[in-house]
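Trainee: Below is the structure, and that's it, no one-letter string:
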């Protein structure tokens, strides 16, 4: 009960409120909405910042969720419910497209692979269950990053050192990343070509949660020289992502 641990209660209420917003929130808004003293809100935000659950955004005079919050939510998403619900949706997508598919969640600047469904005679993939890969190099990661506020993406990629590479392909700067995320929002799906494995291409669509945040991503992977209708395939992926979003309460 709040009376036994008021600070803990207020902290959890702040995190819940922030998780329900589409973007960063001002401390004054938190204080007013939760009917908490501003001094208390600032003290708790400071503690949450220290532990990585919150990121202050001085240029906006607001606070956003930090990497630790994403890790916490991804830890929940990686549990059996999402895997159990997502597996049959992914299996149907693979049957429809004849392409290997996978389901991922975002964990900081990485994606974690929860389910992989290899198509018959499909190429070997490095995206086995539990594998972590840089989000900015994968279609799955780019699809989810495109669903985050710009300030949140900037916080995840503060400098050049955040942009690792595997094959020499893929975005290597925040400017390139911003342009790519803008193209993904306009197009409706993400594309990755040889950034993870030379000669393989992937398409991905994010799975929205109940407030529109990217809870996961559905993707397919195929040889880059295979004749695939990208728009038609992306439309099928989008239908699978929407179905999964509805199943998890999106």
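Mentor: On my side now, so go ahead. Keep in mind the model is a prediction, meaning the values are calculated, not measured.
Trainee: CA atoms for contacts and neighbours, from now on please.
Mentor: OK.
Trainee: how many neighbours does the residue lying closest to residue 14 once chain neighbours are set aside have?
Mentor: Spatial nearest neighbour of residue 14, chain neighbours left out: residue 30 (6.9 Å); criterion: Cα to Cα, 6 or more residues apart in numbering. Neighbour count for residue 30, taken as other Cα atoms under 10 Å: 21.
Trainee: tell me the SS of residue 221?
Mentor: Following DSSP: H, G, I helix; E, B strand; the rest coil, residue 221 is assigned to strand.
Trainee: and the residue nearest to residue 14, helix, strand or coil?
Mentor: helix.
Trainee: ok, which stretches of this protein are helices?
Mentor: Here the chain has its helices, by DSSP state H, at 6-19, 27-34, 38-50, 67-77, 80-97, 139-145, 150-156, 174-187, 230-247.
Trainee: A further structure is provided below for comparison with the first:
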């Protein structure tokens, strides 16, 4: 019997696909959803959704609140995610660099990657300050709302307009001309700075990272409350450090100097 590489819907196991959809849905929900809401969102019967959730709860991947009956991601899922993330080469190499940046500037530092046209905040080293941004680890945001997405998109060569049309986004507040101009400037400067895209009073600063093939694989990103993100500090301290850190990580991933 030939064992060709499996690909395509013909090899999809529906129950596994449903379980993964359930975990992804729970991870994305800000409030813990009920059985009925989960079943409706995934187009499952309540019976199928309940059996699936019961199995996931038994393995600790999902937890049910005994008082409200709502569901949330379980500790086992979080532990598994952390183990997998830390084993990823880009995160494994990035974490020590992130620790040094966080220690040097006392601000939160993230390793971010692009999935589709959304940015995912994969790994984080937090700061010691009392006033800081809400942790974003595991969260996804449209690329055009933050410095990380813009830094990656500016260098990876894909047409941002095509991605927006493909997703069918309708965002009347998005100025496409300004976005294209900003991406061009980021490509020239090698750094992206965004104010307010991740929340009021939050400034994100990011520099893209490349691998051995020159492919953009992510961005080192720092989040700074706006009252600490004064222009002199950004230009003379934070941006040079992020560029140095991103260059070092790129070298660790096999990317040589330009």
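Mentor: Great, that's in hand. Just so we're clear, the structure is a prediction, and the values are computed from it rather than from any experiment.
Trainee: TM-score of the superposition?
Mentor: Superposed pair, TM-score by TM-score structural alignment, normalised by the length of structure 1: 0.62. Supporting alignment: 175 aligned residues with a Cα RMSD of 2.8 Å.
Trainee: ok, back up a step: give me whichever of the helices of structure 1 is most buried.
Mentor: Of all the helices of structure 1, helix 139-145 carries the top mean neighbour count, a mean of 29, counting by mean count of other Cα atoms under 10 Å.
Trainee: so that one aligns onto which residues of structure 2?
Mentor: Aligned by TM-score structural alignment, helix 139-145 of structure 1 corresponds to residues 147-153 of structure 2.
Trainee: ok so, going back, nearest to residue 207 of structure 1, of the helices of structure 1?
Mentor: The stretch from the helices of structure 1 with the least distance to residue 207 of structure 1 (Cα to Cα) is helix 230-247; that distance is 5.0 Å.
Trainee: For the closest one, what is the distance to the chain centroid?
Mentor: Relative to its chain's centre, helix 230-247 of structure 1 lies at 16 Å (Cα atoms, centre = their mean, to the nearest Å).
Trainee: How about stretch 189-202 of structure 1?
Mentor: 18 Å.
Trainee: Kindly report the same for stretch 135-142 of structure 2.
Mentor: Using Cα atoms, centre = their mean, the offset of stretch 135-142 of structure 2 from its chain centre is 5 Å.
Trainee: what comes up buried for that stretch?
Mentor: 136, 138, 140, 141, 142 (16 or more other Cα atoms under 10 Å).
Trainee: who's in contact with residue 209 of structure 1?
Mentor: Residues in contact with residue 209 of structure 1, defined by Cα atoms under 8 Å, 6 or more residues apart in numbering, are 215, 245, 248, 249, 250.
Trainee: and those, which two are the farthest apart?
Mentor: Using Cα to Cα, the contacts of residue 209 of structure 1 span at most 10.5 Å, a distance reached by 215 and 249.
Trainee: Could you check which of the two has the larger neighbour count?
Mentor: It is residue 215, of residue 215 of structure 1 and residue 249, that has more neighbours when counted by other Cα under 10 Å, with 25 against 11.
Trainee: Which residue in structure 2 occupies the aligned position of that one?
Mentor: Residue 215 of structure 1 maps onto residue 217 of structure 2 when the alignment is built from TM-score structural alignment.
Trainee: can you redo the helices of structure 1 as TSV with distance to residue 107 of structure 1?
Mentor: Shown next, in TSV, are the helices of structure 1 (distance: least, Cα to Cα, whole Å):
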stretch	distance to residue 107 of structure 1
helix 6-19	15
helix 27-34	25
helix 38-50	18
helix 67-77	5
helix 80-97	15
helix 139-145	9
helix 150-156	11
helix 174-187	18
helix 230-247	18
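Trainee: Name the nearest residue to the most centrally placed residue in structure 2, ignoring sequence neighbours.
Mentor: The centre of structure 2 sits closest to residue 120, judged by Cα atoms, centre = their mean, with a distance of 0.9 Å. Closest residue to residue 120 of structure 2 apart from its sequence neighbours, by Cα to Cα, 6+ apart: residue 140 at 4.6 Å.
Trainee: before we move on, what about residue 190 of structure 2?
Mentor: residue 207 (6.5 Å).
Trainee: dump the residue contacts of the aligned residue in structure 1 for that neighbour.
Mentor: The alignment partner of residue 207 of structure 2 in structure 1, by TM-score structural alignment, is residue 205. Going by Cα under 8 Å, 6+ apart, residue 205 of structure 1 touches 140, 143-144, 188-190, 217-219, 234, 237-238, 241.
Trainee: swap in residue 117 of structure 1?
Mentor: Contacts of residue 117 of structure 1 by Cα under 8 Å, 6+ apart are 90, 91, 94, 100, 101, 102.
Trainee: do that again at 10 Å, thanks
Mentor: By Cα atoms under 10 Å, 6 or more residues apart in numbering, the contact set of residue 117 of structure 1 is 87-88, 90-95, 99-103, 128-129, 220.
Trainee: and which of the residues you listed is nearest to residue 64 of structure 1?
Mentor: Among the contacts of residue 117 of structure 1, residue 103 lies closest to residue 64 of structure 1 (Cα to Cα), at 25.7 Å.
Trainee: isn't that closest one right next to residue 204, touching?
Mentor: Yes. Between residue 103 of structure 1 and residue 204 there is a contact under Cα atoms under 10 Å: 9.4 Å.
Trainee: Overlap in contacts, the two.
Mentor: Common contacts of residue 103 of structure 1 and residue 204 (Cα under 10 Å, 6+ apart): 140, 217, 218, 219, 220, 241.
Trainee: ok so, going back, how close does the match of helix 139-145 of structure 1 sit to structure 1?
Mentor: When structure 1 is overlaid, stretch 147-153 of structure 2 sits 0.5 Å from its aligned residues on average, using mean Cα distance after the TM-score superposition for structure 1.
Trainee: from the middle of its chain, how far away would that stretch be?
Mentor: Distance, stretch centre to chain centre, for stretch 147-153 of structure 2: 11 Å (Cα atoms, centre = their mean).
Trainee: separation between the corresponding residue of structure 2 for residue 113 of structure 1 and residue 81 of structure 2?
Mentor: Taking TM-score structural alignment, residue 113 of structure 1 has residue 121 as its aligned residue in structure 2. From residue 121 of structure 2 across to residue 81 of structure 2, the span is 13 Å (Cα to Cα, to the nearest Å).
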